[in-house]
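Asker: no sequence on this one, just coordinates:
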């Protein structure tokens, strides 16, 4: 089934270059020149992925992502300038799945988009098969086929990358995984993202679980990495 990507950038040249690359890769391509147009397009056409520039007039990409996450779980790939690491990290914390730094190769953008879509399994396929592969630890339950995380039966809405991080930690009970190991789990060996991206995802996961009273889902080992917590609902001081 043909996947649809929405390209959002106020630079028509960037839209044109990316549209060509995605079209060549077999995507149906839609474009928007600003944030307001992008939000309207997502509502009307429900793309499989949004490629979103951070720095745009009228409504920047961060605000677009914030509004999308209030009502939609469509995967988001940010386009970011080299000098705005704070914005990139904030974008991840708002729920973006990944980012590419400008100047970029159109092939890299398409490759990262494909990686997000492979991880997301957003297809209409039988998430219906839910109930097959379930990982449980304490009060935490992960439905790995339905891509659902639950705490005491209540769903916790995670992005694709967040879900994969929790699943990676749950798949290594008792082990501490370094940031490099977690990057490999998300993207494969040699994928160029920073440690801060992993840290931002972890903060986001903790916040979301904290909102439902879960404060012991992930433990930090300073200077080493992260591991799955006890998941019994009791925060461990200093963890």
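Answerer: Great, that's in hand. This one's a predicted model, so the numbers in the text were calculated from it and none came from an experiment.

Asker: C-alpha from now on. contacts and neighbour counts both.
Answerer: Noted.

Asker: show the contacting residues for the residue nearest the centre of the chain.
Answerer: Among the residues of the chain, the one closest to the centroid is residue 97, at 2.3 Å (CA atoms, centre = their mean). By CA atoms under 8 Å, 6 or more residues apart in numbering, the contact set of residue 97 is 75-77, 116, 159-161.

Asker: for residue 6, same thing?
Answerer: Contacts of residue 6 by CA under 8 Å, 6+ apart are 29-32, 38, 42, 47, 49-51.

Asker: tell me where the protein has strands.
Answerer: Listed in chain order, the strands of the chain (DSSP state E) span 4-8, 28-32, 49-53, 76-80, 98-101, 134-137, 140-143, 148-151, 154-156, 218-221, 225-228.

Asker: so which of the ones you listed comes closest to residue 177?
Answerer: Nearest to residue 177 among the strands of the chain is strand 225-228 (5.4 Å), distances taken as CA to CA.

Asker: can you give me the helices for the chain?
Answerer: Secondary structure of the chain (DSSP state H): helices located at 12-24, 35-45, 61-69, 85-94, 106-120, 160-170, 179-187, 195-210.

Asker: winner for burial among those helices?
Answerer: helix 160-170 (a mean of 22; mean count of other CA atoms under 10 Å).

Asker: quick one: residues in contact with it.
Answerer: Here helix 160-170 has contacts from 75, 97, 116, 119-120, 135, 137, 142, 144, 147-149, 175, 177, 182, 185-186, 201-202, 204-205, 226-228, using CA under 8 Å, 6+ apart.

Asker: before we go on, here's another structure to hold up against the first:
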């Protein structure tokens, strides 16, 4: 369902033509309606869903720029849904939760959320975070577009930047989540060079790094699993203590 229903004038039609589209997913009717009404006031189009199944139905109907996703939902929870949303290119996610501890925030970021907001919160804070996430995403996308879209080959692997598809020498293929793809592209652009977590977070995630943010570490862990099929020593992502990560495409590097 769409939140902002009713008759609109021509000026409103023109404004909506250039508006972004948000999807609010929350099973609390009062919170969902409040957020829909507030976000609609900024001139953006806002859709609503009360469950994961309704969310997928909305996403199947039309493209969405950002999903505001509650963690506690009937059926499949928001964390699981957020993981699945990573396969959708260009889609940002802000998680909402009544749990506001640092651990809960870390989990939300690790599954791919662009930001995490604890309940209760002021709607204006959510709007500010939405704007910040979209700005960061636009910067990251612009940086990615400056690189050629030709497939990259390394150590028997083939990376298709258009489909975000990583194919091994044996033909096994995997579509990378957006964050993992961006991290791998950053590493491939600077082989045998140490890239700090701060750099990778800004370049791949489009946000500033914080000490409790383990998103890059989780991306690296997943990429290491995917690259295990390479002959020993041909490609490794090494941890350089107190510095960051290094992609080695030759013999094993001793700095780990």
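Answerer: Received the coordinates, thanks. Not measured: the values here are computed from a predicted model.

Asker: including distance to residue 168 of structure 1, could the strands of structure 1 go into a markdown table?
Answerer: Shown next, in a markdown table, are these (distance: least, CA to CA, whole Å):
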| stretch | distance to residue 168 of structure 1 |
| --- | --- |
| strand 4-8 | 27 |
| strand 28-32 | 32 |
| strand 49-53 | 23 |
| strand 76-80 | 21 |
| strand 98-101 | 17 |
| strand 134-137 | 11 |
| strand 140-143 | 11 |
| strand 148-151 | 13 |
| strand 154-156 | 17 |
| strand 218-221 | 11 |
| strand 225-228 | 9 |
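
Asker: looking at those, which is nearest to residue 194 of structure 1?
Answerer: So among the strands of structure 1, strand 98-101 is nearest, using CA to CA, at 10.6 Å.

Asker: could you export the helices of structure 1 as JSON lines, including distance to residue 234 of structure 1?
Answerer: Compiled in JSON lines, those are given as follows (distance: least, CA to CA, whole Å):
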{"stretch": "helix 12-24", "distance to residue 234 of structure 1": "47"}
{"stretch": "helix 35-45", "distance to residue 234 of structure 1": "39"}
{"stretch": "helix 61-69", "distance to residue 234 of structure 1": "28"}
{"stretch": "helix 85-94", "distance to residue 234 of structure 1": "24"}
{"stretch": "helix 106-120", "distance to residue 234 of structure 1": "30"}
{"stretch": "helix 160-170", "distance to residue 234 of structure 1": "18"}
{"stretch": "helix 179-187", "distance to residue 234 of structure 1": "25"}
{"stretch": "helix 195-210", "distance to residue 234 of structure 1": "11"}
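
Asker: buried only: go through the contacts of residue 6 of structure 1 for me.
Answerer: By neighbour count, with 16 or more other CA atoms under 10 Å, the contacts of residue 6 of structure 1 hold 29-32, 38, 42, 47, 49-51 as buried.

Asker: as a markdown table, the contacts of residue 6 of structure 1 with distance to residue 219 of structure 1 would be great.
Answerer: Output for those, formatted as a markdown table (distance: CA to CA, whole Å):
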| residue | distance to residue 219 of structure 1 |
| --- | --- |
| 29 | 41 |
| 30 | 41 |
| 31 | 41 |
| 32 | 41 |
| 38 | 37 |
| 42 | 36 |
| 47 | 35 |
| 49 | 31 |
| 50 | 32 |
| 51 | 32 |
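
Asker: out of the residues you listed, flag the one nearest to residue 1 of structure 1.
Answerer: When these are compared for distance to residue 1 of structure 1 (CA to CA), residue 47 wins out at 12.8 Å.

Asker: show me what that closest one lines up with in structure 2.
Answerer: Superposed on structure 2 with TM-score structural alignment, residue 47 of structure 1 falls opposite residue 64.

Asker: could you do residue 222 of structure 1 as well?
Answerer: Counting by TM-score structural alignment, residue 222 of structure 1 corresponds to residue 241 in structure 2.

Asker: what sits against that match?
Answerer: 255-256.

Asker: was I right about the match of residue 47 of structure 1 contacting residue 91?
Answerer: Yes. If you go by CA atoms under 8 Å, residue 64 of structure 2 and residue 91 touch, sitting 6.8 Å apart.

Asker: wait, what's in contact with residue 246 of structure 2?
Answerer: Residues in contact with residue 246 of structure 2, defined by CA under 8 Å, 6+ apart, are 187, 191-195, 237-240.

Asker: actually residue 153 of structure 2, not the one I typed
Answerer: Per CA under 8 Å, 6+ apart, neighbours of residue 153 of structure 2: residue 159.
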